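1. sequence first, then the predicted structure, then my questions.
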Amino acid sequence: MNVGALLSFLLFTILVAVISWYKTRKENLQTAAGLFFANRNLGFLVVGGALFFTNISAVQFIGENELVYTNNMSVMAWGISSVLAMLIVSELIMPVYLRSGISTTPDFLEERYDIGTKRFVSVIFLISYIVNMLPSVLYSGAIAFNGLFGLSNALHISYWATIWILVWLIGLIGCLYTVLGGLKAVAISDTVLGVGMFAGGILLPYVALKYLGHGSVNTGLDLLLAARRDHFNAIGSAKDAVPFPTIFTGMFLVNLYYWGTEQYIVQQALASRSLAESQKGIAVACVGKIISPLLLNIPGLIAVMLYPHLDNTAEVFPRIVSDVCSPVLTGFIAAITFGAALTTFNAGLNSTSTLFVLNLYKPFKEWRQEAVSERQVVRVSKRFELLVCLLAMFIAPFIVFAQQGLYTYIQKVSGLFSVPIFTILVVGLLHKRMPAIAAKIGLTFFIITYSVSQLLVDTGLHFLHVLAILFVATVLLMLLIGTLYPRKEPFVQQWNNIVDLRPWKRRHVYTVLLLLAMVALFVVFSPLGLAE
């Protein structure tokens, strides 16, 4: 174990924690608004940093670089194509949420359909976080940390035992962080780490190319461009992990769901002080997505040249960092990776308690005509966070047995929960007389048929295409039900806004610039560019 790297890691990690503590020391965390929504007072830079780094976790560092190494740059599509989805959410969905004054996305589904739909979706969210999202974040963080510091060799214990230890270490620290700091601490940490990631995104490819070129960055770049040009291609074929046509089918739907419905993401934007600040924050997060391939994909590309044969491809990212970086830079990138795991885990924990307490526990108490104080809400939420944390830590190590790589596993499982919820949201927005029973049948139909297609029947189709087909089928089923049993009165949204709803005046200019940058990246990493 490199002592210098470890000291550097501790220094940067403690610095982030101190900044977060200083910025949140006067926050009132004894109310639901303070604990869950930072008192709805976040500016656009904090919103943008929180959105971006809550999305970026060790899953991306590990999973995307692994897929670049084993396939090509086609995995870049997940992050880059999400820019379009984020801008659509900024323009069309976020104004609806802020106008309603909701606390969770199921709140809007209650307003649109009924309380049964809200409970159904809240339970789906909770299951998704407990069995997929939170364990995946812990597992990928453990892989990264072990690879960067070589803990299993240093401690002379098995890889399996090391993963268990690191999963529990990250989980317990993350739980403590969330319980003590609330959403504001998570958002501040995300912003600081986002700045660090941009710095790391420039430094890591630079030193990796210098290492490849035996001291010369230009030589390293020439060597990289002269060999394995197929790895530069982001236009994936049917045999690649991300076939290019999936960008326009299931991937587009997943990205719209993620940025427009996923509770732990939307909650960051709902905490903004105005619609304009929320839209500016989403634009800042889009800039982050445009730059992110520097750290999430390019190292995997360089690793193809450095390590022609790796037994454990999940260790591509930590291996290249530990080999090419100085101890200080290794510790810095380790702090970013560790922080990415922590902040995403923290945001997920905060959202699970938000969903449970506000959508299930509090309504149940009110149904029993029992008074629920703010202090009781906060106390129950912290206890629930601890329970969820323990469950996630028990599940996480077993992801080692997942097939097709970590990133593909996560996306495939999340599809079971994500697109069904987005489907009923879209239909509810566009069809004002769609009844609640249609939403419940649509959710059930989608979840069952997708499960069958992935576990019991080999369709021969990429899972993203399956999601798109089921989206269309579910919409048609809901339209049929809506025609036979329409609502008596059309849905009319109630205005209950608690922030300024004036939109950002210059958003359209920045939308065009961001979309041009998105298209330009695909052109650069295509047969028209570097992959010729």
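-> Received it, and whenever you're ready, just let me know what you need. Numbers count the residues shown, from 1 in each chain.

2. only C-alpha atoms for contact and neighbour calcs from this point on.
-> Noted.

3. next one: the nearest residue to Tyr177 once chain neighbours are set aside from Gly181, what distance?
-> Spatially, and ignoring its direct neighbours in sequence, Tyr177 is nearest to Asn346 (7.2 Å; CA to CA, 6 or more residues apart in numbering). According to CA to CA, to the nearest Å, Asn346 stands 10 Å off from Gly181.

4. dropping in the other structure now:
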Amino acid sequence: MTHALFTATFVDYLIIAIYFIFVIGIGFLLKNQANTGEDFFLSGRSIPAWITGLAFLSANLGALEVLGMAASGAEYGMLTGHFYWLGAIPAMLFLGIYMMPFYYVSKVRSVPEYLKVRYNEATRAVNAISFAFMTVLMSGISLYSMGLIFQVLMGWSLTTSVIISAAVVLLYVGMGGLTSSIYNEVIQFFLIWTGLLLVPILGLKELGGWQGMMNRLPQSFGHLWANLGSASHNSMGIEWVGIILGLGFVLSFGYWTTDFLVVQRTLAARNLRAAQNTPIYAAYFKMFVPLLVIVPGLIAAAIYPAIGKTGGPSYNLALPLLIERYYPPGLMGLGLTAMLASFMSGMAGNVTAFTTVWTYDIYQAYINKNATDKHYVAMGRWSVVVGVLISIATAYMAADFPSVMDYMQTLFSFFNAPLFATFLLGMFWKKATPWGGFWGLITGIVGAFLLYALIPASYYASPQAGNFWRAWWAWVITVIVTIGVSLFTKPKKLEELAGVVYGLTKRPNYASMSWYKRPGYLAFVAAVILIAINAWLW
């Protein structure tokens, strides 16, 4: 047993218990609707756009956003907002407008399967294995975060907390598959907002509003762009070039357009237009999430000056400390349940993505190619168990990082940055060859690991600066090698690239529809709002 930060009452425990029973119940009710592979892994491609849009956002609204972004806000200030207004929205709009037609029309069941169609089996294998590895590592982040909450709430050991949290996710994902995960994610989205919105409201009230909070913080904490002229002028230790290239381009597009965790939600949509609108709808909600997660980090930094310093509380405790400060018994249970909901949605998203890639892109592709559909569903359920068990082990790796945000972005720089280069060239350059894609992806991943191993962390002003530059150079290595190898190897025939390469794929035409139903118009309005936010917080 460890010392509990909170003094929770019976009502708090009851709220958390009711939530756990509810999410497990959804999995049980949907169990009989997940009997085929299409149902279990892709929800039968039948979900409306507004539901897949909320699930798309909620699957990402996990440990990274709630615990990690609050920690990053306390560490770096409003510069963390770049992870949204530069590092998410543009890529989400790009996914909806340009990339979903490739994914959806080709009827691929996963991102690695797209790489098989565009390049070859070897490229698929590299991505499937690396994605499966990365996904369980990321799942460990959510599991560690859930364990941390139980630890500070009840005083349990981290091990006990992790095992109980893992068991709940195992039950509802194992029974209901992706459909259970999606509907739970929609419920969790509303629960997260309901449970956490009071934190920034009460915090700003205590500090005397936005300006009162800024008076207690470093000057750079209140701006997005004004202090990026020099790395020495901001807490993140990076200049605007690194932010744009590393985060705004490579890490952002690498995650939002190629990571199967989020792409899987779009593939569950009922038709192509719904699939395109899924990330665009999510972008509108995404713009306002910083109010829920980054602002509390700034409030924590203003109220607890020792946070993140030697002898002080960890940055990861920024949001839990504020919940303890502002929420009375009962309301505290709601706030903590909202945090647990976010972590469970993040972990469940990773687990469902892992099971699909493992079953279709590794097990079916290389171990058992001719089994029945029923067998693959059973394998998917068993892989949920395996994924959760591996996540338990990787949860302790996340504990070694001062911020879960730093850990997450480190993983993205290893795997997503090279993958984005492979996708970009594959979708928009007809002459990218199968072996060009394979060797480019391999060298990009290896190059990222070498950069991490050979360049000491002290070389960069902050962990995030290192992640941004490592991602950029891994992308550059992948592009150079892919182009170089493609110039000396045989490309695929044009008829083989129909439906998977820009210029050889029929674009959807929505001219007969009202403007508010057309992905292009919706994306344009979102872009205008995005520019206004950046100008306001310059």
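-> Alright, I've got the coordinates. Quick caveat, the model's predicted, so the values are computed rather than measured.

5. give me the TM-score for this pair.
-> Once superposed, the chains reach a TM-score of 0.88 (TM-score structural alignment, normalised by the length of structure 1), with 500 aligned residues with a CA RMSD of 2.4 Å.

6. who has more neighbours out of Asn346 and Gly181 of structure 1?
-> Asn346 (31 against 23; other CA atoms under 10 Å).

7. residue in structure 2 matching that one?
-> Taking TM-score structural alignment, Asn346 of structure 1 has Ala348 as its aligned residue in structure 2.

8. tell me the contacts of its match?
-> Residues near Ala348 of structure 2 by CA atoms under 8 Å, 6 or more residues apart in numbering: 59, 139, 169, 173, 181.

9. swap in 7 Å and give it another go.
-> 169, 173, 181 (CA atoms under 7 Å, 6 or more residues apart in numbering).

10. how about whatever residue of structure 1 lines up with Ile47 of structure 2, nearest residue that isn't a chain neighbour?
-> Per TM-score structural alignment, the equivalent position to Ile47 of structure 2 in structure 1 is Leu42. What sits nearest to Leu42 of structure 1 in space, not counting adjacent residues and going by CA to CA, 6+ apart, is Ser272, at 4.4 Å.

11. from Val47 of structure 1, how far out is that neighbour?
-> 7 Å.

12. which neighbours do those two have in common?
-> In terms of CA under 7 Å, 6+ apart, Ser272 of structure 1 and Val47 are both contacted by the residues Ser278.

13. let me know the closest of the contacts of Ala348 of structure 2 to Gly81 of structure 2.
-> Within the contacts of Ala348 of structure 2, the smallest distance to Gly81 of structure 2 is 27.5 Å, found for Ser181 (CA to CA).

14. what does the closest one correspond to in structure 1?
-> Under TM-score structural alignment, Ser181 of structure 2 pairs with Val186 in structure 1.

15. three-state assignment of that match?
-> helix (DSSP: H, G, I helix; E, B strand; the rest coil).

16. contacts for the helix or strand hosting Val380 of structure 1 next, please.
-> If you go by DSSP states H and E, Val380 of structure 1 is part of helix 374-395. Residues outside helix 374-395 of structure 1 that contact it (CA under 7 Å, 6+ apart): 30-32, 130-131, 134-135, 167-168, 171, 175, 179, 349, 353, 357.

17. before we move on, back to that, return the member of the contacts of Ala348 of structure 2 nearest to Met408 of structure 2.
-> Of all the contacts of Ala348 of structure 2, Met408 of structure 2 sits closest to Val169, with 20.3 Å by CA to CA.

18. corresponding residue for the closest one in structure 1?
-> Using TM-score structural alignment, Val169 of structure 2 lines up with Gly174 in structure 1.

19. shouldn't that match be in contact with Leu342?
-> Yes. Under the criterion of CA atoms under 7 Å, Gly174 of structure 1 makes contact with Leu342 at 5.4 Å.

20. more neighbours: which of those two?
-> Leu342 (29 against 23).

21. that one in helix, strand or coil?
-> Put simply, Leu342 of structure 1 is helix when judged by three-state DSSP.
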